[in-house]
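S.K.: prediction below, plus the sequence it came from.
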Amino acid sequence: MKIIFFLSLMITFICFIIILLLNLISKKTFSDREKSSPFECGFDPKNPARLPFSLQFFLIAVIFLIFDVEITLLFPLIITLKISNILSYSFIFIFFIMILIIGLYHEWNQGALNWAY
């Protein structure tokens, strides 16, 4: 038993050393200023950090996240369709869709979807 444990430990150690050596050998060492700089939201990282941020971009991103999360909440409704009562399923689904429509109507009235500022 001790020999099998020792052999498996040695094989693991040898594999670890080989992986480290291959990682060091295979790395590309040239560095480009553009490639090593971060890229976030289309902003140029070389400009000053205190540039005005587009509030419209932020609102559209938040609206996308909200509707994306709500779409993931619809998936369990699809799965439970086979085992639930069709009347209760219909009420839950209509209630959920009505919440989405009311939210979209509210965002539309507040002007969050208008691009002409």
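M.R.: Perfect, thanks for sending it.

S.K.: every contact and neighbour count from this point should use C-alpha atoms.
M.R.: Noted.

S.K.: from Phe43, how far off is Ala49?
M.R.: Distance of Ala49 to Phe43, given as CA to CA, to the nearest Å: 9 Å.

S.K.: scratch that, Ile3 is what I was asking about
M.R.: 59 Å.

S.K.: what about these two, which has more around it?
M.R.: Phe43 (12 against 8; other CA atoms under 10 Å).

S.K.: mind checking which helix or strand the residue most central in space within the chain is in?
M.R.: With distances taken as CA atoms, centre = their mean, the residue of the chain nearest its centroid is Leu65 (9.4 Å). Using DSSP states H and E, the element containing Leu65 is helix 55-79.

S.K.: adding another structure so you can compare the two:
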Amino acid sequence: MLKIMTSIVLSLIISMALIMICSIISKKSKNNREKMTPFECGFDPKSSSRMPFSMQFFMIAIIFLIFDVEIIIILPTIKIMQMSELSMWFITTSTFIIILAMGLYHEWKNGILEWSN
């Protein structure tokens, strides 16, 4: 028990010492040269960080992430096909793909996939 307490205290002392040394050594100025220059994309860092963005870009990114995760879910079905009955595998995979198609149809019907309004 003494060894555990000693190692905990020692690790806390070392971490606190490193934090204090880093805070003393680091240069912090409000007008840092790197922060005053524009980003690589050309946006001015002094303006509001709450700049409006295109909702179409956001929705396409969300749809991409959803379908990307669904592809990852579909990939193991090839291995499962070897272990289970073909009819059960076909029903499961078909149901999953039908649900995906219904979601895509819903997004298309609501106009999420239309780029210009």
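M.R.: Received the coordinates, thanks. All values reported here derive from a predicted model rather than from experimental measurement.

S.K.: mean distance between the helix holding Leu65 of the first structure and the second structure after superposition?
M.R.: With mean CA distance after the TM-score superposition for the first structure, helix 55-79 of the first structure departs from the second structure by a mean of 0.6 Å once superposed.

S.K.: which elements pack onto that helix?
M.R.: When contacts are defined as 3 or more CA pairs under 8 Å, 6 or more residues apart in numbering; DSSP states H and E, helix 55-79 of the first structure sits against helix 86-110.

S.K.: so where in the second structure does the helix it packs on end up aligned?
M.R.: Using TM-score structural alignment, helix 86-110 of the first structure lines up with residues 86-110 of the second structure.

S.K.: and the matching stretch, how far out from the chain middle?
M.R.: 25 Å (CA atoms, centre = their mean, to the nearest Å).

S.K.: likewise for stretch 51-67 of the first structure?
M.R.: With CA atoms, centre = their mean, you get 15 Å for stretch 51-67 of the first structure.

S.K.: ok, stretch 34-43 of the second structure next?
M.R.: 24 Å.

S.K.: quick check: buried residues in that stretch?
M.R.: Across stretch 34-43 of the second structure, burial judged by 16 or more other CA atoms under 10 Å covers no residue at all.
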